[in-house]
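J.: Predicted structure and sequence below. I'll ask about it afterward.
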Amino acid sequence: MKMSREQKYRLIEEAGEEELALLKQQVKQSPWRQKYHIQPSTGLLNDPNGFAYYQGEYHLFYQWFPLGTDHGMKYWYHLKSADLSDWQDCGIGIAPGDPQDSHGAYSGSGLEHEGQLYLMYTGNTRDNNWIRHPYQCMAVMNADGQITKWDQPVIREVPSGYTDHFRDPKVWRAGEQFYCVIGAQRENGTGSIVVYRSPDLAQWEWAGELSTSLTAFGYMWECPDYFEIDGQGVLLFCPQGLQPESDKYRNIYQSGYVIGDRMNMNTLELQHGEFHELDYGFDFYAPQTTEGADGQRIIIGWMGLPDIEYPTDQQGWAHCLTLPRELHLRNGKLLQKPVPALADRRGSKASFSGRFTGRQQVPDFAGEAYELICTYTAEDEQDHVPNEQSAVTAGQASVFGVELRTGENEKTVIGYDAQTQKLTLDRSAAGKPFAESYGTTRSCVLDQPLRQLHIFVDVSSVEIFVNEGEAVFTSRIFPSRGSQGIVFFAENGAVHLQAEKWDYL
């Protein structure tokens, strides 16, 4: 049942003990609680915020409405980790309720400066006529983990020519100046990104609109993020309002990037190539990156989407975050690879290696929380010796892949068409249906033949890394607890598979 406006915009201390106890009991009974993904204790999780490496640890916050699964009064919930695998619960990081964030502490970012972690975020306010007034606000965390909100916003006004859809500041440093990009909507109803600069993170001045070639690309750009890899500029953002184009842009809202020359900090011009989606699955949005301990670029996203009803909405909680991923640049595109520390979660191992046709079920290949690596290799037709240097070629199976979380009338299918090089994720029979109006399959054509599927399955999600990060499919699924089978398949021929599976603790 949807909440009223008054119910949604309450602080957590305004909820009664009985209400909170009932909510916790609902969550406890949910059959789809994750084993190793970040998820809320109650209520709704959405955007990752304030992601930063500070004082030898990774600090991560997320948008949190604790009292239900609607998008209501948002808090920043705080976690930290030494390795991006094991996370320590630090409780509420930023609570709303002050004049500058009376209706929510919305998304923002974190940056270390002079021994403190600066957290810049959008304060959501509404007046008596329910008109939105966004403020860009600042909070500072010291080395002891104490967070202090500043009394006054650092950016008070929406610049002329833009609507009140003005949010999600992402901060970085270039030389002696600090910069932030903010997602915006022009008064003509098109999305854009604006730039501010500051000498000290306190006094911000308008720099201008970021100049791209995407002048009419959706009606709002959320969650912008600018960084540089290998001397090139990368701009991440989430355009809303794109129309589907064949296999592209099938979700309600998109999340993607453009790559080009470094941003010209004087003209604010970004010369770039085409827009690429970051993830080809059903449930990925609002990602944020940070620079890691060794200079690597790390990304984490919200495994969900706005304006979609999920099965756990009726169980007192909604959504989780993706696993952290390292970003690399190759041939003008971003590669995403799971961070190495996730391997520390590996438990008991099962292996399989061999040539097969049809459907293959392997002993010890089952479960609801595990890591699975499938490596496919070509074979010589006469002696069937696997060739480790090449992928599956003509003469082998025309379609092959793996079915996950199989059970009575349930399965999540990853299938590859060797002729077209198209990989498809099919969740039409994955369990409890939802968001079917946006389709039940997602596909992309690979740049190279399929060599490897690196899969992370949790109780209610799958994350599939293809060919060492060339493509990623991230999706929620809601199967029955008994649907824990794994089935390998090859149609119209044979395939050689080496599979390794680890249970996750």
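T.: That came in fine, so what should we check first? Numbering: from 1, shown residues only.

J.: Please make it C-alpha for all contacts and neighbour counts, starting now.
T.: Fine.

J.: ranges for the helices of the stretch 401-505 of the chain?
T.: Taking DSSP state H, counting those that start in this stretch, the stretch 401-505 of the chain contains no helices at all.

J.: Quick one: the strands in it, in order.
T.: Listed in chain order, the strands of the stretch 401-505 of the chain (DSSP state E, counting those that start in this stretch) span 410-417, 422-429, 441-445, 452-458, 461-466, 471-476, 485-504.

J.: go on, the stretch 251-400 of the chain?
T.: So, for the stretch 251-400 of the chain - with DSSP E, counting those that start in this stretch - the strands run 256-260, 276-277, 285-291, 297-302, 317-318, 325-330, 333-338, 346-360, 370-379, 386-387, 399-407.

J.: still on that earlier bit, turn the strands of the stretch 401-505 of the chain into JSON lines, including distance to Glu14 and mean neighbour count.
T.: Formatted as JSON lines, the strands of the stretch 401-505 of the chain follow (distance: least, Cα to Cα, whole Å; neighbours: other Cα atoms under 10 Å):
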{"stretch": "strand 410-417", "distance to Glu14": "42", "mean neighbour count": "22"}
{"stretch": "strand 422-429", "distance to Glu14": "40", "mean neighbour count": "21"}
{"stretch": "strand 441-445", "distance to Glu14": "42", "mean neighbour count": "19"}
{"stretch": "strand 452-458", "distance to Glu14": "34", "mean neighbour count": "23"}
{"stretch": "strand 461-466", "distance to Glu14": "33", "mean neighbour count": "24"}
{"stretch": "strand 471-476", "distance to Glu14": "32", "mean neighbour count": "24"}
{"stretch": "strand 485-504", "distance to Glu14": "38", "mean neighbour count": "21"}
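
J.: Below is structure B, check it against A:
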Amino acid sequence: MTKPGRPDAAELLAAAEQAYATYHEQVRTDPDYPALHLAPPVGRLNDPNGLIYKDGLYHAFYQYSPVHPTRAVFWRYATSDDLTHWQDRGTAIAPTDWFDKNGCYSGSGFVGEDGTFEFFYTGNVKDEAGNREAYQVLFTSPDQGKTFTKQEVFINGPEEGYTAHYRDPHVVERDGTFYAVIGAQREDETGAVVIYRSTDRRNWDFAGEIIFTDPALADLGYMYECPGLIQLRDEESGELKDVLIFSPQGMEADGEKYNNIFQTGYVVGTLTGTHFEVTTPFTELDAGTEFYAPQCFHGVGADGSQAILQGWLGNADQDDQPSWENHWVHMQTYPRTLTLRGGQLLQNPVPQLDRVLAPVPVNPASGGEIIEAKDARVFRLRGTVKVAGTPAHITVEDATGQALDITLDATGAALSRAGSRYTVGGTDRRRTLGKAAERTFDLLIDASATELFVDGGAAAFASRVYFTGTKRTVRVQGPVLSLEFARRAD
């Protein structure tokens, strides 16, 4: 099948290069630009894509719109040997062909038997009236990221009964058979996940829609985006379980849950064919103000013992952030290890973080601790506090006053960014946890990125907190049992 590609492809590619040349230095030197999180060299970033680990190197791709606010979605490429220092490798693919001329949408990566990198993504096409078409497309790199070539459309449109909101293929291998899970929308405008099977990753047969034993999963919203299927061994039961992570659109807020514009969560159970026996119902993955469309690295923990997740630290339709004054917006979360324990996913920063932050001595007192952190845009604070009597508070003040407040109490944890320079989408988030007399916390602040992990990763909060100036005063109020502070000198 041959059709004309994007008519303005040459102008688009030239505009992308011009945007980089004009604004990259301004982006790089923005005080809000992170040191440890993967962020765009210019323009807009969203979903992580095609995450691969091979021979000691992490290869990360992401949705990239260099000419934002014009929505022309590329895949940008970066590599790291420690998940912390990222080297920008340039554009991998651009929306220039007939099957992706309105966007190279999300997808996954796979390492072939001969070492070839294979990437499966959705090509988005719209006509002048806005009618959508969706194609699942393959591109490859035979030289592990030096060159990329688009190969073929491997699924030509949605199956009967589904709309053209049919995207984000995630390819996995189980016992010699390959499976692609794809986010879908039924014709009645409810969300679903479908499965294809293959023996060679080139020819795919439709297996059907995943049928969950939990009836609530039949209608969480109007579209299920970015499904990711992994296996983890439960540390309590020893069982190898299937974990399906996906992002429903159209869920209503429910108290402290589902308060972002779109949601991300997971279910745990056993997938047999298209039948998913659910043992853990849909559970929101992150309680913060910005988190969406996460993906795990292919090639890490293939025996079910380890998974490393990276998500989009952003939300759809919330691009008008202070960083856009310097021609960039959004970033990825810091990579997280996933552990399954008692049917619950625990999330924590990867251990590589310990290697890049220098410890600073602190002397915790029973009444609390004050840490003056002058010129500290990047730091980590972790410890244990008593919460049996009164709540403990961790506050971060900047040049204008309190910008961030974290509350740890006997029933859970809460985060407020009410004093920061950006509050679109809300300021306060809370997660109820099991009743406890003590709580542990791990707080990472990297310029305008804030990530908080509570009780060994039982709760995670990812939020954009825009501070003023570089001075930080960190206060820990409440009985402190242990405290560690580490920082990166700018």
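T.: Great, that's in hand. Note that this is a predicted model, so its numbers are computed, not measured.

J.: The strands of the stretch 401-505 of the first structure: which one's closest to Glu368 of the first structure?
T.: When the strands of the stretch 401-505 of the first structure are compared by Cα to Cα, strand 452-458 sits nearest Glu368 of the first structure, at 5.8 Å.

J.: average distance between that closest one and the second structure?
T.: In the superposition with the second structure, the average deviation recorded for strand 452-458 of the first structure is 0.8 Å (mean Cα distance after the TM-score superposition for the first structure).

J.: For that strand, which helices and strands make contact with it?
T.: Judged by 3 or more Cα pairs under 8 Å, 6 or more residues apart in numbering; DSSP states H and E, strand 452-458 of the first structure is in contact with strand 370-379, strand 461-466.

J.: Check the offset of the helix or strand containing Glu11 of the second structure from the chain's centre.
T.: Take DSSP states H and E as the rule and Glu11 of the second structure turns out to sit in helix 9-28. Centroid displacement of helix 9-28 of the second structure relative to its chain, using Cα atoms, centre = their mean, to the nearest Å, is 25 Å.

J.: Mind reading off the mean deviation between it and the first structure?
T.: So helix 9-28 of the second structure averages 5.2 Å relative to the first structure (mean Cα distance after the TM-score superposition for the first structure).

J.: before we move on, back to that, figure out which of the strands of the stretch 401-505 of the first structure is closest to Asp230 of the first structure.
T.: Put simply, out of the strands of the stretch 401-505 of the first structure the one that sits nearest Asp230 of the first structure is strand 471-476, at 19.9 Å, with distance taken as Cα to Cα.

J.: The helix or strand containing Thr122 of the first structure: what's the following helix or strand?
T.: Taking DSSP H and E as the definition, Thr122 of the first structure sits inside strand 116-123. Along the chain past strand 116-123 of the first structure, the next helix or strand (assigned with DSSP H and E) turns out to be strand 135-141.

J.: List the neighbours of that following strand that are in contact with it.
T.: Here strand 135-141 of the first structure makes contact (Cα atoms under 8 Å, 6 or more residues apart in numbering) with 94, 100-101, 116-125, 147-150, 152-157, 167, 169.

J.: mind checking what Ser366 of the second structure lines up with in the first structure?
T.: Aligned by TM-score structural alignment, Ser366 of the second structure pairs with Arg355 of the first structure.

J.: burial of that match, as a residue count?
T.: Neighbours of Arg355 of the first structure under the rule other Cα atoms under 10 Å: 17.

J.: Nearest spatial neighbour of the residue nearest the centre of the second structure, chain-adjacent residues omitted?
T.: Per Cα atoms, centre = their mean, the C-alpha nearest to the average position across the second structure is that of Gly311, at 0.7 Å. Of all residues not flanking Gly311 of the second structure in the chain, Pro294 sits nearest, at 3.7 Å (Cα to Cα, 6 or more residues apart in numbering).

J.: Just give me the match in the first structure for that neighbour.
T.: Using TM-score structural alignment, Pro294 of the second structure lines up with Pro287 in the first structure.

J.: Now do that match against Asn124 of the first structure, distance only.
T.: 20 Å (Cα to Cα, to the nearest Å).

J.: same question, Gly145 of the first structure
T.: For Gly145 of the first structure, the distance to Asn124 of the first structure - Cα to Cα - is 24 Å.

J.: one step back: so which elements touch the next helix or strand after the helix holding Glu11 of the second structure?
T.: Once helix 9-28 of the second structure ends, the next helix or strand along the chain (criterion: DSSP H and E) is strand 43-54. The contact analysis (3+ Cα pairs under 8 Å, 6+ apart) places strand 43-54 of the second structure against strand 57-65, strand 104-111, strand 292-296, strand 307-313, strand 328-329, strand 331-332.

J.: Could you rerun that using 7 Å?
T.: Other elements packing on strand 43-54 of the second structure under the criterion 3 or more Cα pairs under 7 Å, 6 or more residues apart in numbering; DSSP states H and E are strand 57-65, strand 104-111, strand 292-296, strand 307-313, strand 328-329.

J.: What residues sit buried inside that strand?
T.: The neighbour-count check on strand 43-54 of the second structure (16 or more other Cα atoms under 10 Å) flags 43-53 as buried.

J.: Ala207 of the second structure: which of those residues is nearest?
T.: Checking the buried residues of strand 43-54 of the second structure one by one against Ala207 of the second structure (Cα to Cα), the nearest turns out to be Gly50, at 23.0 Å.

J.: Now do the same contact list for the closest one.
T.: Listed by Cα atoms under 7 Å, 6 or more residues apart in numbering, the contact set of Gly50 of the second structure reads 60-61, 107-109, 119.

J.: any idea what His330 of the second structure aligns with in the first structure?
T.: Counting by TM-score structural alignment, His330 of the second structure lines up with His319 in the first structure.

J.: Now do that match against Trp32 of the first structure, distance only.
T.: Counting by Cα to Cα, the gap from His319 of the first structure to Trp32 of the first structure is 11 Å.

J.: Settle it for me: which of the two has more neighbours?
T.: His319 (26 against 20).

J.: Hmm, Leu45 and that one touching each other?
T.: Yes - look at His319 of the first structure against Leu45 with Cα atoms under 7 Å: they come within range, at 5.6 Å.

J.: can you list residues touching both of those two?
T.: Common neighbours of His319 of the first structure and Leu45, using Cα under 7 Å, 6+ apart, are Gln39.

J.: Now the match of Ser366 of the second structure: closest residue in space, sequence neighbours ignored.
T.: Excluding the flanking residues, the one nearest Arg355 of the first structure by Cα to Cα, 6+ apart is His496, at 4.2 Å.

J.: Glu408 of the first structure now?
T.: In space, Glu408 of the first structure is closest to Ser483, 7.0 Å off (Cα to Cα, 6+ apart).
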